[in-house]
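Okay, structure incoming, though there's no sequence with it:
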């Protein structure tokens, strides 16, 4: 039952707040707020006055409540146990009896100066989510144990909604992906869309999901997608919910194809098996960028109480607002990517064999259909990895970017069946890794930059061979991220089309591509070094399905010229200049050290001075996207968007080398990306590699200073 107003007024000060919040099945309850201790001093806990007594008066023959110093009351686990015993909710909607103030105190060195804030989060979770018995049981057990450390992990901080949406481990609490946090996120997103689209209830949204699931917490991509759909439908918003697992690219495709307001994909892509995510697309079919992330985040904070019937996802099955786009999109998507098929006769006749792995993800069926759409014989599927499996049992990390370690089974199958090329998608099929057997018998796994060079060359060549308008090239564009190889720039300079670089991530490339397309430009291709490729303008995001089949057609065509992918890559570099790349990172868990490292680079030889050299290598240009400085611009202001919340400096060297140092937004890493761009004709690859190695060594020694800053190298971390 809900508490009466009188009982709410009698709560001790840490639980006294004027606002009411609806919890559970709709019962009103007071929302606890934190106590305000002052160092080691004591502070009396105020109590609400009895009826008819002036505020602050002490009733006759009763002592004023004694304050309790921070840290008193016994070990923190015991204190939390006493304070939380009453917090285990007996029935949904009931608010627990408030613990004594003394029981709320835990040491100040903990994340909370007292347990009131922690109990607030626990209480909200407990009174809102017994609908999921598994997460409910997890928290209930931790409360019974008084497990401060684990409760802090679960409730210490809410997942931050950013331009990439959400990504975290599945489990209990506001720091994890679970039924409650999905409902809260979707409620905020729904309210934000209502503010931005007057026709939201006419156009609707699309929601897709992959095959991830987490047995111990009861979470799964499908469950989360249905809860999200239920949230929108409860507000009268049409939802196009895929009835089965799909590749991530299907969601942005559906947004633009059906002219919807937004899209949601529930996936954690190539993350470890315990993770899941909530990826958001805007009406233009691209991932959201600022300020949408901030607006959605604020709306989530304002809509945390589950709406009526929020938990009952079965309600959507009988709703006229629910639509299944699966059959339509399966048909239209493959029809659209067929526009990138230029050598159908060669595809039909090729003897080239391919192996494909979906790494226990969703890609198998859709790559098979893509090959059929291009009249290619289906690739051999790695049987152990063909079907979706949320445990990813055959790999340590389900990320084909890891290279040969993920491709062991693919190599074995290729050797057995005589296949020369391996195509590997990540679990949500938005990225692609490619390997090719060399004449030596060894397997070469192409880097993201190398495959980007090949696909860029191929897609432009196909466009040029099929374009009837010789002047159309002035409206042709290709894009890549600023930390990716500059090979597309070299091709563009020689061939006459436009090249642009964007900030890291397809959210930037997708939005820029849409802007250019709206201006009547043709964006043929975009890529990032992290094996992401946009080969088809119908999808404004990386797409591992279309990239796989287009790579297969390219390889089939080259085979008719007795060329391998590796040989063609060398031909591209011979014509446009070799681009040798090297990337790595250092681990640093101290934000102050990271800040000081970058501050030192900005004040290298005095205040506001950048390095003029790095070892023997002369610096010819500097771009700092944290401060907005760019030495190459007339006004010395960077053209690309800047952000003071992240560190990113790019150094250009007189020898043609480029090196970017940046912080990771999700991990305690300082990453670097280096490239040596040689002019056409310089074919001494080994000498170029040696020079790049020397540049990287100088970068590490003089700019990173790992010993001084106590940085952990990538090789030491793996």
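Ah, there it is. Here the structure is a predicted model, which is why all the values come from computation and not from measurement.

use CA for all of it now, contacts and neighbours both
OK.

and residue 278, which of the three is it?
Residue 278 falls in the strand class when you classify it by DSSP: H, G, I helix; E, B strand; the rest coil.

isn't it right next to residue 167, touching?
Yes: with the criterion set as C-alpha atoms under 8 Å, residue 278 and residue 167 qualify as a contacting pair; they are 6.4 Å apart.

Now for these two: what residues contact both?
residue 268 (C-alpha atoms under 8 Å, 6 or more residues apart in numbering).

So for the protein, the centremost residue is which one?
The residue lying closest to the centre of the chain (C-alpha atoms, centre = their mean) is residue 164, at 4.5 Å.

Pull the contacting residues for it.
Residue 164 makes contacts with 278-280, 287-288, as judged by C-alpha under 8 Å, 6+ apart.

next one: residue 636
629-630.

which residues in the stretch 51-200 of the chain form strands?
Shown for the stretch 51-200 of the chain, the strands assigned by DSSP state E, counting those that start in this stretch span residues 166-169.

residues near residue 494, how many?
For residue 494, the count of nearby residues is 10 (other C-alpha atoms under 10 Å).

sec struct for it, please.
Using three-state DSSP, the structure places residue 494 in helix.

Got another one to weigh against that:
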């Protein structure tokens, strides 16, 4: 290599390193690359430079560090330059309308990377092209970015966050002018523009100039105020809230949520929740948890339970670090804590939002114009409620990008979108944010708990009542960890060629299969032409099996983590309350799927950690 650096013996790798050192102006990441070259750490260099992060509909998510495989100053600049050029092509009025950038509290000392630093670099790129930028001056929840896009009529938004990922990771989440996350073909268009704009523009590094530019605006105070005013439209029991003595604990899991959930409770005239002191302030090290993900359950909520027990609180609310998701736990009569699954919370919040709508809109808006949405891997409990109550239920592909875009389509048709959810504890309780929102969901849940207290009942009892009225929907979801893409590909290809070429399995361990939908290939044997109605994607694996006993199981790959996930549900008709029998049946079905379809020992799959 040039500059006296020794060759790795791989021409393409050497070229990538050489270009990196030519482009990178971050002294920490440039020095780290030079040190690896000097020490002959070829494998480490390959990890950093083997492939550029793939820009998809989820944007970017990777570990922070040097090289094109990681999140760092240079890759943020390159990504933003491509995004900016693509927006210029799509929006002739980009320089009039502008865009918004938000960030969480993540930071990585070895590389000098942080969410705030990345957000500032992204702002510098746009400002260098004469584009007005609304850059939040402080950390905010992710929902504030799509809220700002919609509220101010902007062309796009960027949120720098890795949500609940491990501390070394960061991400770059993109919203379109409609306030929803991007969907195809924008991902491919942006990815192509990134490749064509890899060399940093001169002004892209000039963050100090950008921060002094008249094109830079701080939307923080205005959007915070307007957000709180907007969610108050979903407060239906203010007088009850004022009198409520219900005690609630909240944890932000070292993320951004504390201040905003406290403000949301105040906006609803609810008693402010007790905050878990050890976790309420942002800390990029996440010192009290192994994984900063409340979806993992009790391990993340241990400190919350202890505080609740001390204060006599019966409900715990938990946000993930960027506060777009919400977990809820409730103390049971036996003194144990129940952590509700995402599907159970979908049933509870969906039912509650509909009850509130009915109370407010009696005789005003036809129920036939009301919609609720859920992802295809989430519980179908909303479908059961919709069938009885008369509103519409639709399912979309996995991810709020699909629900957000579909919700916007319906809103544009002057339909009412009340609620949307995904089983990964994501809830959209207000169409003001066309994405999951853990802040508004927390306040609405707080009001729900206060209402139930006046009826001397609980979330657990209400969930049982919902299932008894609309039919039990019991679920069992988990995942296997697999880092080998070829293993994953072979596993799914085996299912597509189970009994010879192009034959799917007809049963699984004695459970007869009645329907198969493959959203990787576009096959669906429940459709007249065997073609799936939902959009397909060859870049991700996803197969759904419907069983003769009423069970449904979906297997899919994660877009952001090395996981193969599975989602199973068994639905019973209203009146069938033999829950033990249903649970036993579902357990047997899941065991059969794991044994016959996943074959974890043969494929060297690691189960979800306890």
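Done, it's in. Keep in mind that what you see is a predicted model, and the values were worked out from it rather than measured.

Looking at the contacts of residue 164 of the first structure, spot the one nearest residue 679 of the first structure.
Closest approach to residue 679 of the first structure among those (C-alpha to C-alpha): residue 287, at 35.5 Å.

Quick one: map the residue nearest to the centre of the first structure onto the second structure.
Applying TM-score structural alignment, one finds that residue 164 of the first structure aligns to residue 58 in the second structure.

From residue 174 of the second structure, how far off is that match?
In this structure, residue 58 of the second structure and residue 174 of the second structure are separated by 7 Å, where distance is defined by C-alpha to C-alpha, to the nearest Å.

For those two, list the residues in contact with both.
When contacts are counted by C-alpha under 8 Å, 6+ apart, residue 58 of the second structure and residue 174 have 181-182 as shared neighbours.

residues touching the counterpart of residue 266 of the first structure in the second structure, list them.
With TM-score structural alignment as the matching criterion, the partner of residue 266 of the first structure in the second structure is residue 160. The contact partners of residue 160 of the second structure, by C-alpha under 8 Å, 6+ apart, come to 101-104, 115-116, 118-119, 170-173.

Okay, strands next: where are they in the stretch 301-450 of the second structure?
315-319, 326-331, 337-339, 370-375, 392-396, 416-422, 426-428.

I'd like those strands written out as CSV, with distance to residue 563 of the second structure and mean neighbour count added.
Supplementary listing: the strands of the stretch 301-450 of the second structure in CSV, determined by distance: least, C-alpha to C-alpha, whole Å; neighbours: other C-alpha atoms under 10 Å:
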stretch, distance to residue 563 of the second structure, mean neighbour count
strand 315-319, 22, 28
strand 326-331, 21, 24
strand 337-339, 23, 18
strand 370-375, 18, 24
strand 392-396, 21, 20
strand 416-422, 17, 24
strand 426-428, 19, 28
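
Could I get the ones you listed in a markdown table, plus columns for distance to residue 501 of the second structure?
Shown next, in a markdown table, are the strands of the stretch 301-450 of the second structure (distance: least, C-alpha to C-alpha, whole Å):
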| stretch | distance to residue 501 of the second structure |
| --- | --- |
| strand 315-319 | 46 |
| strand 326-331 | 43 |
| strand 337-339 | 44 |
| strand 370-375 | 30 |
| strand 392-396 | 29 |
| strand 416-422 | 34 |
| strand 426-428 | 38 |
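
closest one to residue 523 of the second structure among those strands?
Using C-alpha to C-alpha as the measure, strand 392-396 is the one of these that comes nearest residue 523 of the second structure, at 16.2 Å.

Next, the mean deviation of the closest one compared to the first structure.
Strand 392-396 of the second structure differs from its equivalent in the first structure by a mean of 0.6 Å after superposition (mean C-alpha distance after the TM-score superposition for the first structure).

What ranges does the stretch 101-250 of the second structure have for its strands?
With DSSP E, counting those that start in this stretch applied, the stretch 101-250 of the second structure shows strands at 107-108, 113-114, 133-135, 156-160, 169-175, 216-217, 248-251, listed in chain order.

Can you say which of the ones you listed is nearest to residue 592 of the second structure?
Each of the strands of the stretch 101-250 of the second structure has some distance to residue 592 of the second structure by C-alpha to C-alpha; the shortest is strand 169-175, at 35.0 Å.

Would you mark the buried spots in that closest one?
169-175 (16 or more other C-alpha atoms under 10 Å).

what does residue 12 of the second structure align to in the first structure?
Under the alignment (TM-score structural alignment), residue 12 of the second structure pairs with residue 117 of the first structure.

How about the contacts made by the equivalent of residue 75 of the second structure over in the first structure?
In the first structure, the residue matched to residue 75 of the second structure (TM-score structural alignment) is residue 181. Neighbouring residues of residue 181 of the first structure by C-alpha under 8 Å, 6+ apart: residue 174.

Now with 6 Å, please.
Taking C-alpha atoms under 6 Å, 6 or more residues apart in numbering as the criterion, residue 181 of the first structure is in contact with no other residue.

What is the most widely separated pair among the contacts of residue 160 of the second structure?
Taking C-alpha to C-alpha as the measure, these have their most distant pair in 101 and 170, spaced 14.9 Å apart.

Which stretch among the strands of the stretch 301-450 of the second structure approaches residue 437 of the second structure most closely?
For residue 437 of the second structure, the closest of the strands of the stretch 301-450 of the second structure is strand 426-428, at 5.7 Å, according to C-alpha to C-alpha.
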